[in-house]
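**Q** coords below, sequence missing:
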């Protein structure tokens, strides 16, 4: 919002408010509904399409990640498939005293991470089966799926529901949620993640957290499709 921007650029709120109003008027930024946050506007989307894809995703997703973290209080992240792994390309930290670590730039296995299982679920069957056939399903935590025959129906359920939850699968004590971002060909290209210690997340807010995340994922999908027209 205006306050956060004024603090970051060290300018008075009234000045920042006028600048944002000007940028909004020319379509450079757009105000998110029902909030004081801003996102990239339509006049910049065509320019974004010329930026390398990961940078494009980060730019599109950043305001939504900040909003999710502000609403939920836990870290949010942005992940992309990278061969037979998951690559984390962005992360917004929450303000809790006990936090997960910073994972930007790190890679995780598909079968045990929350974004990885989402990618596996939405991959074409041939790609998914190749992974399950050729890659060892190494145990990373107490609830990691290590048997392809048990993982397959779980992935089918993820695809049907349109989201993925994990608990004690990538690391004991870690819980996470992932929702998809699709391109104009309806192919999954990224995942929005929210995660935190399982003693706190999602707690009694599971339904609300899921609703907020799915809404953000749909909006990011729409923006990405607009930018690539």
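**A** Looks like it came in fine. Predicted, not measured: the structure shown is a model, and the values here were computed from it.

**Q** only C-alpha atoms for contact and neighbour calcs from this point on.
**A** Will do.

**Q** right, and residue 158 touches residue 164 too?
**A** Yes: counting by CA atoms under 8 Å, residue 158 touches residue 164, with 5.6 Å between them.

**Q** any idea how far residue 85 is from the spatially most central residue of the chain?
**A** The centre of the chain sits closest to residue 192, judged by CA atoms, centre = their mean, with a distance of 1.3 Å. Distance, residue 192 to residue 85, by CA to CA, to the nearest Å: 16 Å.

**Q** who has more neighbours, residue 158 and residue 164?
**A** The neighbour comparison of residue 158 against residue 164 (other CA atoms under 10 Å) goes to residue 164, with 26 against 20.

**Q** And for the more buried one, nearest residue in space, chain neighbours not counted?
**A** residue 178 (5.2 Å; CA to CA, 6 or more residues apart in numbering).

**Q** I'd like the next helix or strand past whichever strand or helix holds that neighbour.
**A** Using DSSP states H and E, residue 178 sits within strand 174-182. The C-terminal neighbour of strand 174-182 among helices and strands, as given by DSSP H and E, is strand 188-197.

**Q** other SSEs contacting that following strand?
**A** strand 75-82, helix 114-122, strand 174-182, helix 206-227 (3 or more CA pairs under 8 Å, 6 or more residues apart in numbering; DSSP states H and E).

**Q** quick one: the longest one to chain centroid distance?
**A** So that's helix 206-227. The chain centroid and the centroid of helix 206-227 are separated by 9 Å under CA atoms, centre = their mean, to the nearest Å.

**Q** Return the set of buried residues in that helix.
**A** By 16 or more other CA atoms under 10 Å, the buried positions in helix 206-227 come out as 209-210, 213-214, 216-217, 219-221, 223-225, 227.

**Q** could you dump the residues you listed to a markdown table with distance to residue 24?
**A** Putting these into a markdown table (distance: CA to CA, whole Å) gives the following:
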| residue | distance to residue 24 |
| --- | --- |
| 209 | 29 |
| 210 | 30 |
| 213 | 25 |
| 214 | 26 |
| 216 | 21 |
| 217 | 23 |
| 219 | 18 |
| 220 | 19 |
| 221 | 21 |
| 223 | 16 |
| 224 | 19 |
| 225 | 21 |
| 227 | 17 |
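
**Q** ok, structure two:
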């Protein structure tokens, strides 16, 4: 009896999070629209939403529901508990100011990349990414910089769990091709994203590796292909990123 109760409790918790994820994907939805996505009656789904609304995790606007700002409180707390965020955010912000582009800080958690910090320079382009967003690791420069410093078994686990979906025609979707690419990233110490996730966007990324040779995350600079050309893309930005990464790594060691 106890096992069945525990199983029901776990299922209820999972359904709660799935409802929140569905609301995030849809931006907003009615009870009827959500009923179509879940194997639940309208009354059961309404009970979930009413509870979430009462606790501030969901907001009701007329007949529609959307994710509430209380989740931002949890996310903000989680971010501030990340030591790398406190150490690297000022360096990443300065990187954006100096390059005039979009600078990013990403970490890996549960096989996905999570943006901890993003800073916009004066010429930075707007993208679909935001702080807290989870992205695949195989199709981003940041993700490749991290994967290149993980054991092959761990990379295999990540790919088994999340797959290698294509987001553009430049996305690597073959495992052996990815491993060959990651070997070059590891040797060169820099990952180049040539429109692998977003058409028209290039990215240069380097890993943040601590004193124990464990990768803590990665930083990058992103911009339009029109500005990320030749020497700037292949030499100037990589050198700048490696210099900033070196400062962050030293601060990780001695802070």
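**A** Good, I have the coordinates. Note that the coordinates shown come from a computational prediction; the quantities given were computed from them, not determined experimentally.

**Q** residues of stretch 65-84 of the first structure that come out buried?
**A** 65-70, 72-81, 84.

**Q** how many neighbours does residue 52 of the second structure have?
**A** Residue 52 of the second structure has 18 neighbouring residues, counting by other CA under 10 Å.

**Q** distance of the residue lying closest to residue 46 of the second structure once chain neighbours are set aside from residue 50 of the second structure?
**A** In this structure, residue 46 of the second structure finds its nearest non-sequential neighbour in residue 31, 6.6 Å apart by CA to CA, 6+ apart. Residue 31 of the second structure sits 11 Å away from residue 50 of the second structure, going by CA to CA.

**Q** how about the helices of the second structure, start to end?
**A** Assigned by DSSP state H, the second structure shows helices spanning 2-26, 31-37, 42-54, 70-80, 83-99, 141-147, 152-162, 175-188, 230-231, 237-254.

**Q** and the angle from the third one to helix 2-26?
**A** Here the directions of helix 42-54 of the second structure and helix 2-26 differ by 80 degrees (axes from the mean of the first three to the mean of the last three CA atoms, to 10 degrees).

**Q** Find me the equivalent region of helix 42-54 of the second structure in the first structure.
**A** Under TM-score structural alignment, helix 42-54 of the second structure corresponds to no residues of the first structure.

**Q** For that helix, which outside residues touch it?
**A** With contact meaning CA atoms under 8 Å, 6 or more residues apart in numbering, helix 42-54 of the second structure is reached by 16, 31, 32, 34, 35, 58, 59, 60, 65, 68.

**Q** If we ignore the residues flanking it in sequence, what's nearest the third one?
**A** Of all residues beyond its chain neighbours, the one nearest residue 32 of the second structure is residue 42 (7.0 Å), with distances taken as CA to CA, 6+ apart.

**Q** ok, the buried residues of helix 206-227 of the first structure vs residue 94 of the first structure, which is closest?
**A** residue 209 (14.5 Å; CA to CA).

**Q** With adjacent residues omitted, what lies nearest to that closest one?
**A** Closest residue to residue 209 of the first structure apart from its sequence neighbours, by CA to CA, 6+ apart: residue 72 at 6.8 Å.

**Q** Residue in the second structure paired with the one you found?
**A** Match for residue 72 of the first structure (TM-score structural alignment): residue 99.

**Q** And residue 99 of the first structure, by the same measure?
**A** For residue 99 of the first structure, the residue aligned by TM-score structural alignment is residue 126.

**Q** any idea how far its match is from residue 106 of the second structure?
**A** 17 Å.

**Q** counterpart of residue 73 of the second structure in the first structure?
**A** Checking with TM-score structural alignment, residue 73 of the second structure has no match.

**Q** ugh, typo on my part, it should be residue 211 of the second structure
**A** When the first structure is aligned by TM-score structural alignment, the residue opposite residue 211 of the second structure is residue 184.

**Q** Now its match. Nearest residue, chain neighbours left out?
**A** Of all residues not flanking residue 184 of the first structure in the chain, residue 225 sits nearest, at 5.1 Å (CA to CA, 6+ apart).

**Q** quick one: what's aligned to the one you found in the second structure?
**A** By TM-score structural alignment, residue 225 of the first structure lines up with residue 253.

**Q** correct me, but that match touches residue 211?
**A** Yes: Residue 253 of the second structure lies in contact with residue 211 (CA under 8 Å); the separation is 6.4 Å.

**Q** Mind listing the shared neighbours of residue 158 and residue 164 of the first structure?
**A** Joint contacts of residue 158 of the first structure and residue 164 (CA under 8 Å, 6+ apart) are 117, 118.

**Q** and the gap between the aligned partner of residue 84 of the first structure in the second structure and residue 137 of the second structure?
**A** Residue 84 of the first structure maps onto residue 111 of the second structure when the alignment is built from TM-score structural alignment. Remark: distance between residue 111 of the second structure and residue 137 of the second structure (CA to CA) = 8 Å.

**Q** looking at the helices of the second structure, which is closest to residue 195 of the second structure?
**A** Of all the helices of the second structure, helix 141-147 sits nearest to residue 195 of the second structure, with 9.7 Å by CA to CA.

**Q** So which bit of the first structure is the closest one matched to?
**A** The aligned range for helix 141-147 of the second structure in the first structure is 114-120, by TM-score structural alignment.

**Q** Same check on stretch 183-197 of the second structure?
**A** Using TM-score structural alignment, the partner range for stretch 183-197 of the second structure is residues 156-170.

**Q** Just the terminal-to-terminal distance for the matching stretch.
**A** Note: stretch 156-170 of the first structure ends 19 Å apart using CA to CA.

**Q** how far does it sit from the chain's center?
**A** Counting by CA atoms, centre = their mean, stretch 156-170 of the first structure is centred 14 Å from the centre of its parent chain.
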